[in-house]
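got a predicted structure here, sequence first:
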Amino acid sequence: MTETRSMHVISFGYGHTGAVGEDGRTVLEPPQADLTLDLRRCLYNPHRDPAMRYLTGLDQAVYEHVMDTPGAQLLAHNTALSAHGLMDQARPSVLTVATGCTGGRHRAVAMAREVARLLTEFGKAARYEVTLRHRDVDRAVLPSARHTEQDGR
């Protein structure tokens, strides 16, 4: 019997910590993950561009803006490669990769998309399934002051 192995990729926003969850009761915290990327200081922030502020990393213009940050492609590749290596060597049945930014709408979503895309390619040969979830992509845009407090770019 073949075991089912899964790789979960989830994007989220650190700025929503303490907010009420989807069930109306849960207080949101960063998701439990085997690998977590804090992207608040290392990727271009589309929130700073008024034309992109209300878009998300699901929109191609935002995705490209984030992934055009020097080092972003390498970060995505190395993250996917690390997760793939853990899945291959440690052989857990489930492994979770989380990507977080301030609001969970731009950078985290774009990076999660790219990591999931790469893991899907790697997973074809390794026979694990990849799921992608964007926890906070539909939440309200956080105020710019919140981004200034937490962001380096």
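Received the coordinates, thanks. Not measured: the values here are computed from a predicted model.

going forward, measure contacts between C-alpha atoms and count neighbours the same way
Will do.

how about the contacts made by the residue nearest to T120 when sequence neighbours are not counted?
Leaving aside its sequence neighbours, T120 sits nearest to V130 (C-alpha to C-alpha, 6 or more residues apart in numbering; 6.0 Å). Under the criterion of C-alpha atoms under 8 Å, 6 or more residues apart in numbering, the neighbours of V130 are 6-9, 116, 119-120, 123.

again, only using 6 Å
By C-alpha atoms under 6 Å, 6 or more residues apart in numbering, the contact set of V130 is 6-8, 120.

take a look at this one as well, against the first:
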Amino acid sequence: MSVTDIRLVSFGYLHGAPPAFATLVIDLRRHFRDPHVDPALRHMTALDVPVRRAVLNTSGIRELIGATALLAEAFDAGPAEAPLNIVIGCAGGRHRAPTVAMALAKRLGKAGITVHLGHRDLDKPVVERTAAGDAVATTRS
């Protein structure tokens, strides 16, 4: 095994660019529905069951998690030892990205890979957006 550890970090593009240490960046913004659009979920995070359920039941998400796990295992099988840093981003970093990161960490852990999971923006304020997706203000909740 060439990758002894994998670092997974979720983040929100509305709070800044992907972490510079990233080996792989997974951008969830345009391909998967944002739970933020549901007022009942907007102020929740991936730590809340309704958010995780909404994200994991989104068409294609489970396949993406499986494909990313296979990608991580392919890096692990490579001939050189090197850290693997996977960063997963969505708009605000509170719903999709942390849910996917948590599910991926669980899957890789079951495969015997040591995973270090972090969430850069999970605890940051909700970023309110216009219908076009532009950030307009932040609120605490």
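Done, it's in. Just so it is clear, the model here is predicted, and its values are computed rather than measured.

and the TM-score between them?
With the length set by TM-score structural alignment, normalised by the length of the second structure, the two chains reach a TM-score of 0.86; 134 aligned residues with a C-alpha RMSD of 2.1 Å.

related to what we said a few turns ago, just curious, which of the contacts of V130 of the first structure is nearest to H65 of the first structure?
T120 (22.5 Å; C-alpha to C-alpha).

quick one: map that closest one onto the second structure.
In the superposition onto the second structure, T120 of the first structure corresponds to G109 when matched by TM-score structural alignment.

which residues in the second structure form strands?
Ranges of strands in the second structure, per DSSP state E, are 5-12, 24-27, 84-90, 114-119, 126-129, 135-139.

export these as TSV, with columns for distance to A77 of the second structure.
Shown next, in TSV, are the strands of the second structure (distance: least, C-alpha to C-alpha, whole Å):
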stretch	distance to A77 of the second structure
strand 5-12	13
strand 24-27	16
strand 84-90	12
strand 114-119	14
strand 126-129	39
strand 135-139	41
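
among these, which comes closest to R33 of the second structure?
Short answer: strand 84-90, nearest of the strands of the second structure by C-alpha to C-alpha, at 10.1 Å.

okay, the closest one sits on what stretch of the first structure?
Residue span in the first structure matched to strand 84-90 of the second structure, by TM-score structural alignment: 95-101.

that stretch against the second structure, how far on average?
Stretch 95-101 of the first structure, aligned to the second structure and superposed, deviates on average by 0.6 Å (mean C-alpha distance after the TM-score superposition for the first structure).

look up how far K124 of the second structure lies from the equivalent of R133 of the first structure over in the second structure.
Here R133 of the first structure is matched to G118 in the second structure, going by TM-score structural alignment. Distance, G118 of the second structure to K124 of the second structure, by C-alpha to C-alpha, to the nearest Å: 14 Å.

now stretch 80-93 of the second structure: buried residues?
83-93 (16 or more other C-alpha atoms under 10 Å).

now render those as TSV, adding distance to T99 of the second structure.
Output for the buried residues of stretch 80-93 of the second structure, formatted as TSV (distance: C-alpha to C-alpha, whole Å):
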residue	distance to T99 of the second structure
P83	22
L84	19
N85	17
I86	14
V87	12
I88	10
G89	11
C90	10
A91	13
G92	12
G93	9
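
count the residues that sit near the equivalent of P50 of the first structure over in the second structure.
Under the alignment defined by TM-score structural alignment, P50 of the first structure is paired with P39 of the second structure. Neighbour count of P39 of the second structure, defined by other C-alpha atoms under 10 Å: 9.

please apply the same query to D38 of the second structure.
Neighbour number of D38 of the second structure under other C-alpha under 10 Å is 9.

one step back: the match of P50 of the first structure: what's it in contact with?
Contacts of P39 of the second structure by C-alpha under 6 Å, 6+ apart: none found.

just the one 3 residues further on next, same as before
R42 of the second structure makes contact with H36, according to C-alpha under 6 Å, 6+ apart.

how far away is A101 of the second structure from R52 of the second structure?
11 Å.

buried residues in the longest helix anywhere in the first structure?
Longest helix of the first structure, by residue count under DSSP state H: helix 107-126. For helix 107-126 of the first structure, burial by neighbour count (16+ other C-alpha under 10 Å) applies to 107-120, 122-123.
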